[in-house]
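In: Here is the input, now give the coordinates:
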Amino acid sequence: MSKEVKKATLYVDRNIEVGEVDKRIYGSFIEHLGRAVYEGIYQPGNKFADNEGLRQDTIKLIKEIGVPIVRYPGGNFVSDFHWEDSVGPVEKRPHRIEPAWGVIETNEFGLHEFMNWSKKAGTETMYAINLGTRGIEDAKNVVEYCNIKKNTLYSDMRRKNGAEDPFDIKLWCLGNEMDGPWQMGHKTATEYGRIANEAGKIMKWIDPSIEVVACGSSNMGMPTFGKWEATVLEEGYDTFDYLSLHTYYGNHENNTPDFLASSVDMDKFISAVVSVCDYVKAVKKSNKQINLSFDEWNVWYHSNEQDKKLEKWIEHPHQLEDIYNFEDALLVGSMLITLLRHADRVKIACLAQLVNVIAPIMTSDTGAWKQTIFYPYMHASQFGRGTVLTSVVKTPTYESKHGDAPYIDSVVVKDEENGTVTIFAVNKDLENDFELTADLRQFADYKVKEHIMLTHDDLKAVNTEENPDNVAPVAYNGTKLDNGVLTSILPSRSWNVIRLEK
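Out: Reported below is the predicted structural model:
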């Protein structure tokens, strides 16, 4: 019995734009959690490590993605973190109990080591401060340590510790998930808004060139969602530059259509937070626009049961090590499309995380390999630079727990500088191919350069060190652009990248 080929139509105008893509939308996250740092990016003595213990195999894969910014050092970890523990001679750094994840933190890898790694990895730093168990003075001191040139207590401490030049970190997180009762130093919205505003003010007094991200809700299901955002912004609207969003999805019920529809929920989340930001803007009669930092997003559920069995108070255990399958890659593709569709307001986003911990890259002592979610993330980062065009896909929908979900998710990015147009599309239909058509007469001087496709017969297929290319992209040659009309087949359950060039 042959598959039915359904039809979808893409409508796009090259002159109607959503907004410019901020490259930081393709950011990621390294937390002192599990094997993200130790054995992930840093492993002295490993055959892939350089003379500073930095794993070159993971750096190579990170450069392949083109990760522009990395959030560090947490996450829940940061809410009890003393930044001073992570600088100075390694042999003098304290080993501390780390309550957030129930482990021992040695501080062997710290601020200087991370800044050195980020330079080698070709990425910038988004540094998070502790507004859980610490506060305003510590925030001031770490900005002074990182960004002031010399002749002050903390800048001279940095120079004594081996970094003559400032780190010049431009983007700072004012704590992490402070709305969550699981967070060390959890606060009410008013308490957090006050301390975040005061911390942000003094940080900007130290270095007026920095930007700061205030904590929004940890997810849309929080009982304080909406009210939290409004209260926090009312306290610090003039100080804050971005408001954060976090969300993770999992296929707990093994219902793939519902799972793939999670991007509908993500879209609602973004729209709701934009509405609250603009409400406070109106109330304050302000001309300033608060944009969004979606600085934690991913699929996370595979490792939940395994992590319940971990021994406490050991160093960097195998923790949060989700092994991603093919259907996870489809959802990650749809989530990337969702972020791009909101490029006018979402300026920063961090796939959480980068190596070993709920990550696109996995390592062992003998190598590093790409998980299934590596590919949509890499493709979006490589080819999704430029301007997002307003587009509409006429497609059948299906019912899900998140509401009506389109079978075809799509977004169009125009890159005038390089003369390219890229169509990202996910076919969420598990049985049927779709014929996609688009009137592209406005792009008459373009031709089809390539169509990259990620698909697999087994939704649960994974990549392993022994079989790293089990789920990998292939080229499709059937996409045509004739007389200004694009036609293409999007196979059932597929991630697609259609690239046009002048």
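
In: all contacts plus neighbour counts: C-alpha atoms, from now on.
Out: Will do.

In: Buried residues of the lengthiest helix in the chain, list them for me.
Out: Among the segments of the chain that qualify as a helix by DSSP state H, the longest is helix 262-283. Buried residues in helix 262-283, defined by neighbour count with 16 or more other CA atoms under 10 Å: 262-267, 269-270, 273-274, 276-278, 280-281.

In: Equivalent analysis for stretch 181-198, please.
Out: Neighbour-count burial for stretch 181-198, counted by 16+ other CA under 10 Å, picks out 183-190, 192-198.

In: So what touches it?
Out: 76, 79-80, 100, 131-133, 135-136, 174-180, 214, 228-229, 231-236, 239-240 (CA atoms under 8 Å, 6 or more residues apart in numbering).

In: Go ahead and name everything in contact with the longest strand belonging to the chain.
Out: The longest strand of the chain (DSSP state E) is strand 5-20. Residues from elsewhere that reach strand 5-20, judged by CA under 8 Å, 6+ apart: 341-344, 386-396, 408, 412, 414, 432-440, 442-443.

In: Which ones among those map onto strands?
Out: Those of the contacts of strand 5-20 lying in strands (DSSP E): 387-394, 408, 412, 414, 433-439.

In: Would you mind listing which of these are buried?
Out: Using 16+ other CA under 10 Å as the burial test, these include 387-391, 393-394, 408, 412, 414, 433-434, 436-439 as buried.

In: Which member of those is positioned nearest Val471?
Out: The nearest member of those to Val471, counting by CA to CA, is Asp433 at 18.9 Å.

In: For the residue nearest to Ile210 when sequence neighbours are not counted, which residues are in contact?
Out: Counting by CA to CA, 6 or more residues apart in numbering, Ile210 lies nearest to Lys170, which is 4.5 Å off, once chain neighbours are set aside. Each residue near Lys170 by CA under 8 Å, 6+ apart is listed here: Thr125, Met126, Ser209, Ile210, Glu211.

In: Second chain to compare with the first, below:
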Amino acid sequence: MTDATARLDPHYEIADIDRRLFGGFVEHLGRHIYDGIFEPGHPSADADGFRTDVIELVKELGVSTIRYPGGNFVSGYRWEDGVGPVAERPRRLDLAWHSTETNEVGLHEFQTWLDRVGSELMLAVNLGTRGTQEALDLLEYANADTQTAWTDQRAENGRDTPFGVKMWCLGNEMDGPWQVGHLNAEDYGKLASRTAKAMRMIDPGVELVACGSSGRGMPTFGSWERTVLEHTFDDVEFISCHSYYQEHDGNAQEFLASGVDMARFIESVAAIADTVAATKKSDKRIMISFDEWNVWYLHNADGSESGHEFKGGAWPVAPRLLEDKYHALDAVVFGDLMITLLQHADRVRSASLAQLVNVIAPIMTEPGGPAWRQTTFFPFSITSRLAHGRAVRVPVSASTFTSEKLGEVETVNAVATIDDEGVSLFVVNRSTTDAANLRVDLAPLVRALGREVAVVESHLLHEDDLYAANTLEDRERVGVREAEASVDGELLSLALPAVSWTAIRLA
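Out: Presented below is the predicted three-dimensional model:
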């Protein structure tokens, strides 16, 4: 047992929270669309074939904006294949995931699903095998409010009014050699700039995201961001970050430092963007869209890539790909990644959990059977529900451990949010060995509010078995329970078990 202290001062403000920070990501990959959100023969399916049990879980998850349709998938996607009469849509080979795409679900169907879950659409355009003209066609089809050939077709397909998509991604992971149509930074930057300028001629109000690096470990990381932004600085609002984390070689303690790696990634990209701004003598600040993040067991124990069972073989429809089973340990790391995003709310104005259903997802389904919450569901749903208003730094003094890659890391990490109704505090104990007694000084908060506060809601995610998981056979093995939390005057006391995530609501 160790002691830790913290201070909750409303003057330690980071920024107002953009609700797009709690975004998600849906890609035509594996069983995400087909057998995931869309299964016409399922007992819960609505008239449009969407699983209502999944809709209810996505609503509970609290996802604000959903990036669609990819991902690697978008770099070979013809958006026109997904509109018009479903019976007339072509089947296509998807090179990204070595599958067959039926195109039963496209733009119109996905928007119908979004309306039911209460989320906003964020579209990605194909700058891999296609380019500026196709991006303009899609934008005109989706957003134009005048009569044209494309808007006439949109009306014929059942929608008289524009989709009104605000946020657009200029391609996906174009720095990655695995990407269909991969480009170097110079060529991508020029293409993205041309496309952005043309898109604004149709809709000046769009917000555009340039592709950043696919990960902090990419060999071109840093130089890629600098070159791309030198071309696109005046044309975009965001540059993207993508990062996935997993436990390697059974080293849970190293895995629990993942939030520090994410923080350094964000801070590095922000510094590069500000350097480009300085060279251009501009006070504009490029924001970050962390539009792919999650725990993903991308590599097997032997270092080989996982999840691509069908390469070189058949081209199946909706194969079981990337269906990671998440443990309690994964959920604690996941909760810490959410804390890290909130700690950088001044620059991370949008983020997309990748992905939502079946594919590295907080929600799993069985064809014809149940849907259930994975362990990572809980920190996302609770944080999305409780984190409103503005984010506030919570300095913590705690013991440390030594990370092989990141140096000295504090065992306890925290952030708070403050809104008109109260205060939410999110805390993680990264230690694999020691529980912690956390004492939080609330005096600055009490003075600012002019009244005392009390704990009205608490949640603890912790399992003695770090590898406990929710499965088809035992769908409620892992959940959250009430935390040990109390307020005595101006002091909040929290008991933090080793490897745990906690959320507290004060009012």
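
In: So which of the buried residues of stretch 181-198 of the first structure is the closest to Leu331 of the first structure?
Out: Closest to Leu331 of the first structure out of these is Gln183 (27.6 Å), distances taken as CA to CA.

In: Helix or strand: which one has that closest one?
Out: Per DSSP states H and E: Gln183 of the first structure is located in neither a helix nor a strand.

In: Give the equivalent position in the second structure for it.
Out: Using TM-score structural alignment, the equivalent of Gln183 of the first structure in the second structure is Gln179.

In: what about its match, distance to Val54 of the second structure?
Out: Distance from Gln179 of the second structure to Val54 of the second structure, counting by CA to CA, to the nearest Å: 30 Å.

In: Repeat that for Ala263 of the second structure.
Out: 32 Å.

In: now do Ser289 of the second structure
Out: 26 Å.

In: higher neighbour count, the two?
Out: Neighbours were counted for Ser289 of the second structure and for Val54 using other CA atoms under 10 Å; Ser289 has more, 27 against 24.

In: Next, the contact list for the counterpart of the more buried one in the first structure, please.
Out: Taking TM-score structural alignment, the alignment pairs Ser289 of the second structure with Ser293 from the first structure. Contact partners of Ser293 of the first structure, counting by CA under 8 Å, 6+ apart, are Val213, Tyr242, Leu243, Ser244, Leu245, Val346, Lys347, Ile348, Ala349.

In: would Ser293 of the first structure count as being in a strand?
Out: Yes: counting by DSSP: H, G, I helix; E, B strand; the rest coil, Ser293 of the first structure falls inside a strand.

In: Now do the strands for the stretch 1-150 of the first structure: every range, in order, please.
Out: For the stretch 1-150 of the first structure, the strands defined by DSSP state E, counting those that start in this stretch cover 5-20, 27-29, 69-72, 96-98, 103-105, 124-129.

In: The fourth one packs against which elements?
Out: Helices and strands touching strand 96-98 of the first structure, as assessed by 3 or more CA pairs under 8 Å, 6 or more residues apart in numbering; DSSP states H and E, comprise strand 103-105.

In: Could you tell me where the strand it packs on falls in the second structure?
Out: Mapped onto the second structure using TM-score structural alignment, strand 103-105 of the first structure covers residues 99-101.

In: try stretch 115-133 of the first structure
Out: Counting by TM-score structural alignment, stretch 115-133 of the first structure corresponds to 111-129 in the second structure.

In: Residues in contact with the matching stretch: which ones?
Out: Here stretch 111-129 of the second structure makes contact (CA under 8 Å, 6+ apart) with 50, 55-56, 58-59, 63-70, 74-78, 134-135, 165-172, 174, 179-182, 191.

In: What subset of the residues you listed is buried?
Out: Neighbour counting by 16+ other CA under 10 Å classes 50, 55, 58-59, 63-70, 74-78, 134-135, 165, 167-172, 174, 179-182, 191 among the contacts of stretch 111-129 of the second structure as buried.

In: Could you tell me which of the residues you listed belong to helices?
Out: Per DSSP H, these map to helices at Ile55, Val58, Lys59, Glu134, Ala135, Leu191.

In: Make JSON lines out of these and add distance to Glu101 of the second structure.
Out: Converted to JSON lines, these look like this (distance: CA to CA, whole Å):
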{"residue": "Ile55", "distance to Glu101 of the second structure": "22"}
{"residue": "Val58", "distance to Glu101 of the second structure": "24"}
{"residue": "Lys59", "distance to Glu101 of the second structure": "27"}
{"residue": "Glu134", "distance to Glu101 of the second structure": "19"}
{"residue": "Ala135", "distance to Glu101 of the second structure": "21"}
{"residue": "Leu191", "distance to Glu101 of the second structure": "27"}
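
In: now, among those residues, which is nearest to Glu408 of the second structure?
Out: For those, the nearest to Glu408 of the second structure is Val58 (37.3 Å; CA to CA).

In: Now do the contacts for Ile66 of the second structure.
Out: Neighbouring residues of Ile66 of the second structure by CA under 8 Å, 6+ apart: Gly23, Gly24, Phe25, Val26, Ser119, Glu120, Leu121, Met122, Ser352.

In: no wait, Asp160 of the second structure
Out: Residues in contact with Asp160 of the second structure (CA under 8 Å, 6+ apart) are Thr151, Arg154.
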